[in-house]
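Q: model this:
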Amino acid sequence: MKACVAGASGGIGQPLSLLLKACPLIDELALYDVVNTPGVAADLSHISTPAIVTGYLPKDDGMKQAFAGCDIVVIPAGIPRKPGMTRDDLFKINAGIVRDLIKGVAESCPKAYILIISNPVNSTVPIAAEVLKQAGVFDPKKLFGVTTLDVVRAETFVAGITGEKSPSKTTIPVIGGHSGETIVPLFSQAKPSVNIPAEKLDALVNRVQFGGDEVVKAKDGAGSATLSMAYAGFRFAEKVIKAAKGEKGIVEPSYVYLPGVSGGDSIHKTTGCDFFSVPIELGPSGAEKAIDVVSSANEHEKKLLEACYSGLKGNITKGVEFVANGPKYVPAPQHRL
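A: Purely as a prediction, here's the structure:
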């Protein structure tokens, strides 16, 4: 199992790479970034776990070497949010970064599972899909937007109310997108069920939706949610890898192209969104089934979902138009289909 972290030297990339290096399921770990990757790789390579670590820079076809033969590519590359910035403010810079990295994936490891962390996820995943379509290698079952941090926050914040000592023992579907009002936690479908006092519900929903702002403010302009995002990114990557190796019954929410995933059509009709985060049953082919939790939302959650649909559709269109209005990607001859 070869994994690559694209953006490995950054605030998310370094702790994410550390967690992946510690994972016994990974045999090779390639790190790619525009600066510092040989040093990060050398540092990690001293850790006594099986994965062989290599680091690459853009020179000497570094991206191509990093991606070659990869089974899974995790992409946290991009600039972080700063105080006052929305995820949308990041769009112009991060959109171009993701587009170029996905071109590299299309050329060097078109069959890899692709996990996108780079914000704004609501738009960067549609960008990736469009680039892969242009290259003739788009497999909707293998393209994931990582929304696990929203799930992790929901688990943690609910435990603060219920007193659960192990937050991750509570399964809470968090659906929609990955920014602000597009994030919709479905506390009514928590397993085991949780009792959220009515007077605390709105504040809890808001905290899950805007938890990233809490971290940006607390870091006083020096960073965003990097460590918690690295944990969440690893948690999702590990589940994809376990499912790829044949483990059954693994379910985790992820932002996927609904029309391309089994079970996604009904959710697509309800939401009107091509891309949407719902619990996904993972398997060797990737996203094997989208689980419809939307239709079971209660009245309070349905109101949240209306705001989600509106915002998400605009985010998706923005990503699609970014690729449509940019230079057309012409794949290398060996990858023409």
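Q: can we go C-alpha only for contacts and neighbour counts from here?
A: Noted.
Q: What lies in contact with stretch 245-254?
A: If you take CA atoms under 8 Å, 6 or more residues apart in numbering as the criterion, stretch 245-254 is touched by 144-148, 151, 173-175, 236, 239, 243, 276-284.
Q: again with stretch 40-58
A: With CA under 8 Å, 6+ apart, stretch 40-58 has contacts from 8-9, 14, 18, 21-24, 26-39, 62-63, 65-66.
Q: which helix of the protein spans the most residues?
A: Longest helix of the chain, by residue count under DSSP state H: helix 299-324.
Q: Please give the structure of this sequence too, so both can be compared:
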Amino acid sequence: MKAVVAGASGGIGQPLSLLLKTCPLIDELALYDVVNTPGVATDLSHISSPAKVTGYLPKDDGMKNAFTGADIVIIPAGIPRKPGMTRDDLFKINAGIVRDLVQGCADHCPTAYILVISNPVNSTVPIAAEVLKNAGVFDPLKLFGVTTLDVVRAETFVAELTGVSDPSKTVIPVVGGHSGETIVPLWSLAKPAVNVPESKLDTLTTRVQFGGDEVVKAKDGAGSATLSMAFAGFRFAEKVIRAVTGTTGIVEPTFVYLPGVDGGAEIAKHTGCDYFSVPVELGPKGALKAFNVIKEVNDYEKELLAKAYEGLKGNIGKGIEFVKNPPQK
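A: Got it, this is the predicted structure:
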């Protein structure tokens, strides 16, 4: 199993690469970035785990050498949010970065699973899909937007209310997108069931939706949610790897192209969005089945979803437009 981290020297990329190096299912880990990758790779190569680590820069066909033969490519590349900056503000810069990296995937590892972390995910995943479509190698079962941090936050924050000692034991579907009001935690569908007092619902929901702002503020503008995002990225990547290597029954919310995934067409019709994060069963070919949990939500969650649909439609359209009509340099 060859894994690639594109953007491996950054705030998310380094801890993500560290976690991937510890994964026994990975025997080759290639790191790619515009700076510092050989040093990061050398540092990680001293860790006593099976994965052989290599680091590449753009020079000397670095992208080609890093990506060739990859089974899974994880993309955290991009600039971080700064105080007062929304995910949408990042769009122009990060959109171009993701477009070029996914083109690299199309050229050098067209059958790899691609996991997009780079924000704004609501737009960067459609960008990735359009690039792959243009190259004639788009497989909707293998393209994922990583929304796991929203799930991790929901698990963590609700545990603070319920007193559950291990937050990860509570399964909470978080659907929609990966920014602000497009993030919709479905507390009513938690398993085991959780009792969130009505007086706490808005506060808890808003905290999940805008958890990134909480981190940016706490870091005094010196950074964003890098460590928690690295953990979430690793959690999802490991689940994909486990699924494609034979483990069955793995389900995790992820932002996918619904018309291309079994069960997705019904959700696309319900939401009016071709891209949406829902619980997806992972299998040997990637996305095995999307589950329509939307039809089970309560009235409170229906109101949240109505706002999410509108925001998502604009975000998705913006990503597609970026590829079809690139901004002038």
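Q: one step back: relative to structure 2, and after superposing, what's the average distance for the longest helix of structure 1?
A: Following the fit onto structure 2, the mean deviation recorded for helix 299-324 of structure 1 is 0.2 Å by mean CA distance after the TM-score superposition for structure 1.
Q: Now do Ser66 of structure 1 against Gly260 of structure 1, distance only.
A: If you look again at residue 66 of structure 1, you'll see it is Ala, not Ser. Ala66 of structure 1 sits 28 Å away from Gly260 of structure 1, taking CA to CA, to the nearest Å as the criterion.
Q: More neighbours: which of these two?
A: Between Ala66 of structure 1 and Gly260, counting by other CA atoms under 10 Å, Ala66 is the more crowded of the two (29 against 20).
Q: mind checking the SS state of the closest residue to the more buried one other than its chain neighbours?
A: Once flanking residues are discounted, Ala66 of structure 1 sits nearest to Ala30: 5.5 Å by CA to CA, 6 or more residues apart in numbering. Recorded secondary structure, Ala30 of structure 1: strand (DSSP: H, G, I helix; E, B strand; the rest coil).
Q: Now do the helices in the stretch 101-250 of structure 2.
A: Assigned by DSSP state H, counting those that start in this stretch, the helices in the stretch 101-250 of structure 2 fall at 121-134, 148-162, 198-209, 211-218, 227-244.
Q: Adding distance to Ile114 of structure 2, write these out as JSON lines.
A: Below are the helices of the stretch 101-250 of structure 2 laid out as JSON lines (distance: least, CA to CA, whole Å):
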{"stretch": "helix 121-134", "distance to Ile114 of structure 2": "9"}
{"stretch": "helix 148-162", "distance to Ile114 of structure 2": "15"}
{"stretch": "helix 198-209", "distance to Ile114 of structure 2": "24"}
{"stretch": "helix 211-218", "distance to Ile114 of structure 2": "23"}
{"stretch": "helix 227-244", "distance to Ile114 of structure 2": "10"}
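Q: Looking for the alignment partner of the residue nearest to Ala66 of structure 1 in structure 2.
A: Here Ala30 of structure 1 is matched to Ala30 in structure 2, going by TM-score structural alignment.
Q: can you count the residues close to Val152 of structure 1?
A: For Val152 of structure 1, using other CA under 10 Å, the count is 21.
Q: That one touches Ser166, doesn't it?
A: No - taking CA atoms under 8 Å as the definition, Val152 of structure 1 is not a contact partner of Ser166, at 11.7 Å.
Q: which residues touch the residue nearest the centre of structure 1?
A: In structure 1, the residue lying closest to the centroid (CA atoms, centre = their mean) is Val146, at 1.6 Å. Contacts for Val146 of structure 1 (CA under 8 Å, 6+ apart) come out as 115-117, 121, 233, 236, 254-255.
Q: Can you pick out the most distant pair from those?
A: Val121 and Phe236 (14.8 Å; CA to CA).
Q: More neighbours: which of the two?
A: Val121 (27 against 22).
Q: correct me, but that one touches Phe144?
A: No - using CA under 8 Å, Val121 of structure 1 makes no contact with Phe144, being 9.7 Å away.
Q: pretty sure Ile280 of structure 1 is in contact with Asp292, am I right?
A: No - judged on CA under 8 Å, Ile280 of structure 1 makes no contact with Asp292 at a distance of 9.3 Å.
Q: Pick out whichever of the two has more residues nearby.
A: Between Ile280 of structure 1 and Asp292, counted using other CA under 10 Å, the more crowded position is Ile280 (24 against 18).
Q: what's the matching residue for the more buried one over in structure 2?
A: Counting by TM-score structural alignment, the partner of Ile280 of structure 1 is Val280.
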